[in-house]
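Enquirer: Quick one, what's the 3D model for this:
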Amino acid sequence: MKRTKSTVTIQDVAKAAGVSVSTVSRVLNHKDDVAPETYEKVQKVIGRLRYHPSKIARSLVQGRSFTLGVVGWGLEYFGPSRTLSGIEQGASELGYVLLLSLMRQPGNSDVGPLLHDVLARQVDGIVWAVPEIGSNRDWIRQEASRLPVPVVFLSMQPQPNLSVVTVDNRGAGRIATRHLLDAGYQNVGLITGPLAWWEARQRQSGWQDALKEAGIPDEANLVVEGDWTAASGERGLHRLLEQRPDVDAVFVSNDQMALGALQAVRKLGVRVPEDLGLVGFDDIPESVYFYPPLSTVRQDMVELGRCAVRELGHTIEATRQGKAVVEPKTILLKPELIIRESSLGAKPTE
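Expert: I've put the predicted structure just below:
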């Protein structure tokens, strides 16, 4: 039987390049104390021999796994899937691989078994990419200070002593509502996401801020609660107009619900934007193809994931190098208003 070629080792690379093993190691780790011509020569040999460094060996030598744990949920949805894409990009840039664990019920507060399983894999840090829903963050008060690795939390209410990366949802609600008022609409309603979600409550607070600034009361019958689905957006629009027939614009807390709201107005014979202005939230790729194209608030979920990994990587490296303790901080990403046809302006009053 023909024997397969043995695996190329770092010693083989050093011999072929005419340098020491330590020089090859410095090249692999992109150290800046290697002469440019030596660096280029070693890289060419690595490519010619098709040498792939052993990550297991590197882990043993450096006492780390080069693995980040990611606790997430709902990858079938736009936001979570884009966030994971950003996490993967950020991890790849820093030389980490990911260990992904999914929660089937994001509102579940019993995270002990899942957390134990992730830590048992010897990860260097964790990105907690599950949104804050109800009491699903209660465990943090007991566990956060005892965790053996750093954790960065996404999409949750900022808290002292925790590293949090989130979009400015309150600011997003404010700019969406302010835009509708500036476009000439007078009675701006709101279809919220499920109010157990912290993000949904923040968007509602932003809507309230804009109305208050304009001297308009935020009356309870201007608000209908949805569940993020298009069906709930359709139901919500019908209910909102039943409660307040004078509503002439609606901020809808995600684009899926806005799609349902557009379906409702078509059935009712209400014209958008002449009779009713609409602004959604997320800027999903399909929103530009809605009829009419949907004005929306863009949140960069890819950047959210990348930013979380950068912050986590910084904390891991600072801890390993024995530097001063990295103080946890909140990073608030700025949303962007995307204006399309659905909010171009109210019909002039006669």
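
Enquirer: switch to C-alpha atoms for all contacts and neighbour counts from now on
Expert: OK.

Enquirer: and the nearest residue to R137 once chain neighbours are set aside, what helix or strand is that in?
Expert: The shortest distance from R137 to any non-neighbouring residue, by Cα to Cα, 6 or more residues apart in numbering, is to S109 (6.5 Å). Per DSSP states H and E, S109 falls between elements, in no helix or strand.

Enquirer: One more sequence to fold, the one below, so I can look at both together:
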Amino acid sequence: MAAQRRVTIKQVAREAGVSAQTVSRVINDRRDVSAETRQRVKAVIDRLGYQPSYIARSLISGSSCTIGVVVWGLQFYGPFQAFLGIEQAANEQGYDLFLRLTQAITQDDGKALIKSMLSHQVDGIIWAVPESGQNHDWICTAAHTLPVPIVFLSMRPRPSLHVAAVDNRVGGRIATEHLVAQGYRKVGLIAGPLSWWEAAERRRGWVEALEATGLPADETAVVEGDWTPRSGEQAMYRLLERHASIEAVFVSNDQMALGAMKAARAAGRTIPDDLALIGFDDISEAPYLVPPLSTIRQDLDALGRQAVHKLISLFDSDDQDNHADEQVSPMLQPELIIRESSGAIR
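Expert: This is a model prediction of the structure:
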């Protein structure tokens, strides 16, 4: 039996009564195609079983149809969930991903990653690397000279840059406000690395909530972890050693909260009767812990999708030099999820 010949873009164009360029625009989800034409072309594509050739698609569109993504920390819940949102949104829009993972966030490593992205002819870059200390200053400056658009994920929004982020300060504030509303007056904090923007913002929210109610934001009641369960366990031991009378703790992510709960139990504290606890992220295991973990939910899928949609919108715009307007990008708002660990359900 003779092999079935591959359907070409010209055959689709002929059947649909349009040009090959119009078919390409439909495939690439360009906005300059009428709804009627788009529907007709898609119907022909489905009927003929047309599968676009990656090379032909790139030649016709003048685009690699590839988004470069630099990601730190896929072993952690937050970065992994955000990446899933990026992957799904890119797939829905017809883009492939060129992914580079990094555990380092130095300037030299970052420059090498950008060079790798550009050598693979990506159409744009999503930079999903934590902002820590001064490590983002160079990339923020370099962004304005890159030949492709770049969108930053989970860093401090700045005028003139494209950023997708969750409002971590608000998350820290509503977590602490919830504990205070339960009647707790001695509220500690297990923070992430405070050189990181996200961790510092969650601490800032903790401070604001306590000061707003006249309670002390005691710096000796702040212990840093590194986002891992083990660091959460060690931090809780240190916190209880410093403040045996602590009543409640805001833990800056749920993975550290796992370790914090273990340490509290080992120290003879029953949650929430002796010690209330609230986390941040709403990991999938949170409702199944004993007791179920109160937490702050951030819509990480929406965050990843927002980054993709923001980047794709730049491909067809005049803003190819990565200069956003002077308004700071709006941040996604987190949500309080109340379960038993914070003492709200008895």
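
Enquirer: Any idea what the TM-score comes out to?
Expert: TM-score for the superposed pair, counting by TM-score structural alignment, normalised by the length of the second structure: 0.90. Supporting figures: 341 aligned residues with a Cα RMSD of 2.6 Å.

Enquirer: re earlier: what's near enough to touch the residue nearest to R137 of the first structure?
Expert: Going by Cα atoms under 8 Å, 6 or more residues apart in numbering, S109 of the first structure touches S135, N136, R137, D138, W139.

Enquirer: what's the distance between it and L100 of the first structure?
Expert: To L100 of the first structure, S109 of the first structure is 19 Å away according to Cα to Cα, to the nearest Å.

Enquirer: Near L84 of the second structure, how many other residues are there?
Expert: 17 (other Cα atoms under 10 Å).

Enquirer: Please apply the same query to A212 of the second structure.
Expert: A212 of the second structure: 10 surrounding residues under other Cα under 10 Å.

Enquirer: Same check on L336 of the second structure?
Expert: Look at L336 of the second structure: counted by other Cα under 10 Å, it has 19 neighbours.

Enquirer: Would you tell me what helix or strand it is located in?
Expert: strand 335-337.

Enquirer: ok, and what's touching that strand?
Expert: Residues from elsewhere that reach strand 335-337 of the second structure (Cα under 8 Å, 6+ apart): G171, I174, A175, D282, S294, T295, I296, R297, Q298.

Enquirer: and what of stretch 177-187 of the first structure?
Expert: 188, 206-207, 210-211, 246-249, 251, 277-279, 343-346.

Enquirer: can you check stretch 92-101 of the second structure too?
Expert: Here stretch 92-101 of the second structure makes contact (Cα under 8 Å, 6+ apart) with 27-29, 65-74, 87, 90, 113, 117, 122.

Enquirer: Sort out which of the residues you listed are buried, if you could.
Expert: 27-28, 65-73, 87, 90, 113, 117, 122 (16 or more other Cα atoms under 10 Å).

Enquirer: From R158 of the second structure, how far out is the alignment partner in the second structure of the residue nearest to R137 of the first structure?
Expert: Under the alignment (TM-score structural alignment), S109 of the first structure pairs with Q107 of the second structure. According to Cα to Cα, Q107 of the second structure and R158 of the second structure sit 19 Å apart.

Enquirer: likewise D299 of the second structure?
Expert: The separation that D299 of the second structure has from R158 of the second structure, given Cα to Cα, amounts to 21 Å.

Enquirer: do the same with R47 of the second structure
Expert: 48 Å.

Enquirer: When the two are compared, which one has more neighbours?
Expert: Shown here are R47 of the second structure and R158; by other Cα under 10 Å, R158 has more neighbours (14 against 10).

Enquirer: For K212 of the first structure, identify the helix or strand it belongs to.
Expert: Assigned by DSSP H and E, K212 of the first structure belongs to helix 198-213.

Enquirer: So which bit of the second structure is that helix matched to?
Expert: Here helix 198-213 of the first structure aligns to the second structure at residues 197-212, judged by TM-score structural alignment.

Enquirer: which other residues reach the matching stretch?
Expert: Here stretch 197-212 of the second structure makes contact (Cα under 8 Å, 6+ apart) with 130-133, 154-156, 168-177, 180, 189, 191-194, 216-217, 250, 252.
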